[in-house]
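I'll drop the sequence and a predicted model, then ask my questions.
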Amino acid sequence: MSDSASDRSGGAATGAPAAPRNTPLSRRLIASEVACVLALSLGAAAVSATISFVGTATAPGGLAEQTASLVDPRAGADRPWLDLTWQVYAVVFAMAPVALVLYLLHRDARSGATIGFDVRRPGFDITRGALLAAVIGAGGLVVYLVSWQLGLSTTVSPSSLNDHWWALPVLLLQAVKNGVLEEVIVVGYLMLRMGQMGWSPVRAALTSSLLRATYHLYQGVGMFVGNLVMGLVFCWFYQRYGRVMPLVVAHTVIDVVTFVGSVYLIGRVGWLPG
């Protein structure tokens, strides 16, 4: 009789705490969770980019006279091992917010597969990602060149790494990191949570795209607009197909072309600023 009573009381007779019930997340709790995730990742980057933009826009010479460097050396050229160590460190720990998001999804009885961050459909992901990369990449290059000529964008220097054997692998890692970090958080996770809070698809897409544009604002007004359009296209794709992996592929390909192209083209072709 005592054992049965103990079972019904959730272990109260032995002093053990009752097992918590798996209740749905409230809107307030979801909003708090999203705020924390963004404060640790791309929300903080958006604030930093805004401050950087104000400083650049008010500097002598205007935006076009300023340079925005994406990947910089972290040690002197005479200490390549230290620079490499810092570069790898930056890439690895930049993925911590992604790990946090995946943990939060698992805690909520979901997973990366919920947002299409998996390898179940490699053919679809690669082909659609490559197509998106071609369209968005070409359009982004045109926006950058036109806005730079109009003085609305900074001169973007994708890489200023010293000429070490590991420079290209580090740039490839940076491209993958950018694709995973941005698309998993800004599209997959954020769109899921905004939907859970009852936001309309249009409102969610606009918010996600505005965030993407804002953390690229340090590159100038032109790239703000270009990334806003990119965000809207990516959100539309995600809402239609429910998969973030093609967006990761597309973003990675765009950044690989940008980083590698900067190494081999800037300074060798007259139409590319730098």
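Received it, and whenever you're ready, just let me know what you need.

drop to CA atoms for contacts and neighbour counts, all remaining ones
Fine.

ranges for the helices of the protein?
Listed in chain order, the helices found in the chain under DSSP state H are 2-8, 27-39, 42-57, 80-94, 96-107, 122-149, 167-182, 190-196, 201-214, 221-241, 245-265.

which one of these lies closest to residue 273?
With distances scored as CA to CA, the stretch of those nearest to residue 273 is helix 122-149 (7.9 Å).

what comes up buried for the closest one?
Within helix 122-149, the residues that qualify as buried are 125-126, 128-130, 132-133, 136-137, 140, 143-145, 147-148, counting by 16 or more other CA atoms under 10 Å.

can you put the helices of the chain in JSON lines and add distance to residue 115?
Written out in JSON lines, the entries for those read as follows (distance: least, CA to CA, whole Å):
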{"stretch": "helix 2-8", "distance to residue 115": "39"}
{"stretch": "helix 27-39", "distance to residue 115": "16"}
{"stretch": "helix 42-57", "distance to residue 115": "18"}
{"stretch": "helix 80-94", "distance to residue 115": "20"}
{"stretch": "helix 96-107", "distance to residue 115": "10"}
{"stretch": "helix 122-149", "distance to residue 115": "13"}
{"stretch": "helix 167-182", "distance to residue 115": "12"}
{"stretch": "helix 190-196", "distance to residue 115": "8"}
{"stretch": "helix 201-214", "distance to residue 115": "15"}
{"stretch": "helix 221-241", "distance to residue 115": "9"}
{"stretch": "helix 245-265", "distance to residue 115": "9"}
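
adding another structure so you can compare the two:
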Amino acid sequence: MTAPTPADERPVGIAPPPSPRAYRRRITTEIWIVLGLSLGRSGLYAVVNIIDRLTAGPPLADQSTTLNPSRSDRPWLDLTYQLLQIGFALVPVALALYLLSANGRSAVRRIGLDLTRPWRDLGIGVALAAALGIPGLGLYAAARALGLAVEVQASALNAAWWTIPVLILAALQNALVEEVIVVGYLMERLRELRWSTPAILVTSALLRGSYHLYQGWGAFVGNAIMGLVFAEYYRRKRRVMPLVMAHTVMDVVVFVGYALVPDEWIAALGLD
């Protein structure tokens, strides 16, 4: 039998494996970094924003927010700003996927972000979008009527040939950032930390609700419910692609459809 190699005789460059405690500490730090660069930061800003809104004087129903504002009066500069914003917003997604692939396994396959079954994923995504999006619109209208939500303008981009393509790209960007980080990445990491299933589901859902607080309490509740449904789907199926498709469909309908719906319909729904 070969005797164990003393620590000072190990080959140079080969470090001992980390202890379980050190590994958990590293993963916890990693989670804080990823969230601090992405939706955790957005959640904190949204919390401060809702405090600002509640203490500013006017009720929430008299306040408004714009999701896709123009950034320049010159169309080519506006387009450049929009594309840069979309591109840099996806950097944390790349980071999360890179970190999940540290053990050599494809992160895309690990969380089911692949296109191995596109039509089935699209069908599930559309079904989820309809099941959650239609009640969500009703919840928003009710929250507006009760004074629990601000007026949300889904798009304020200047009309140009690229307006609708950019809105579609913005919808896809939102879907990738939220579903990859809040569902795929976060749930995988919390599972590695041996959190209980209810704690993982609730944490993912509350994080999703938190960064929508700037829209009011209705948006927080609606997105938290959506977060529970999406997190439970991922727990069962381990595929994030249907969630990305569902989220993209919902945002495209809101972003693009908002500009196409007649003003009188918007007023009737309480969306003005």
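Here it is on my side, so go on. Just so it is clear, the model here is predicted, and its values are computed rather than measured.

of all the helices of the first structure, which lies closest to residue 63 of the first structure?
helix 42-57 (5.5 Å).

and that closest one, what does it pack onto?
Under the contact criterion of 3 or more CA pairs under 8 Å, 6 or more residues apart in numbering; DSSP states H and E, the helices and strands touching helix 42-57 of the first structure comprise helix 201-214.

show me which positions of the helix it packs on end up buried.
Neighbour-count burial for helix 201-214 of the first structure, counted by 16+ other CA under 10 Å, picks out 204, 205, 206, 207, 208, 209, 210, 211, 212, 213, 214.

nearest to residue 236 of the first structure among those residues?
Using CA to CA, residue 205 comes nearest to residue 236 of the first structure of these, at 7.4 Å.

give the contact list for that closest one.
With contact set as CA atoms under 8 Å, 6 or more residues apart in numbering, residue 205 of the first structure has these partners: 191, 231, 232, 235, 236.

what separation is there between the alignment partner in the second structure of it and residue 194 of the second structure?
By TM-score structural alignment, residue 205 of the first structure lines up with residue 201 in the second structure. If you measure residue 201 of the second structure against residue 194 of the second structure using CA to CA, to the nearest Å, the figure is 13 Å.

find residues that contact each of these two.
In the contact map built from CA under 8 Å, 6+ apart, no residue is linked to both residue 201 of the second structure and residue 194.

what lines up with residue 161 of the second structure in the first structure?
Aligned against the first structure by TM-score structural alignment, residue 161 of the second structure finds its counterpart in residue 165.

what's the neighbour count on its match?
With neighbours defined by other CA atoms under 10 Å, the count for residue 165 of the first structure comes to 9.

quick one: it from residue 149 of the first structure, how far?
If you measure residue 165 of the first structure against residue 149 of the first structure using CA to CA, the figure is 34 Å.

kindly report the same for residue 271 of the first structure.
The span separating residue 271 of the first structure from residue 149 of the first structure equals 10 Å under the rule CA to CA.

do the same with residue 197 of the first structure
As judged by CA to CA, residue 197 of the first structure and residue 149 of the first structure stand 42 Å apart.

how about the one in the first structure that sits across from residue 186 of the second structure in the alignment, what does it touch?
Here residue 186 of the second structure is matched to residue 190 in the first structure, going by TM-score structural alignment. The contact partners of residue 190 of the first structure, taken as CA under 8 Å, 6+ apart, are 34, 208.
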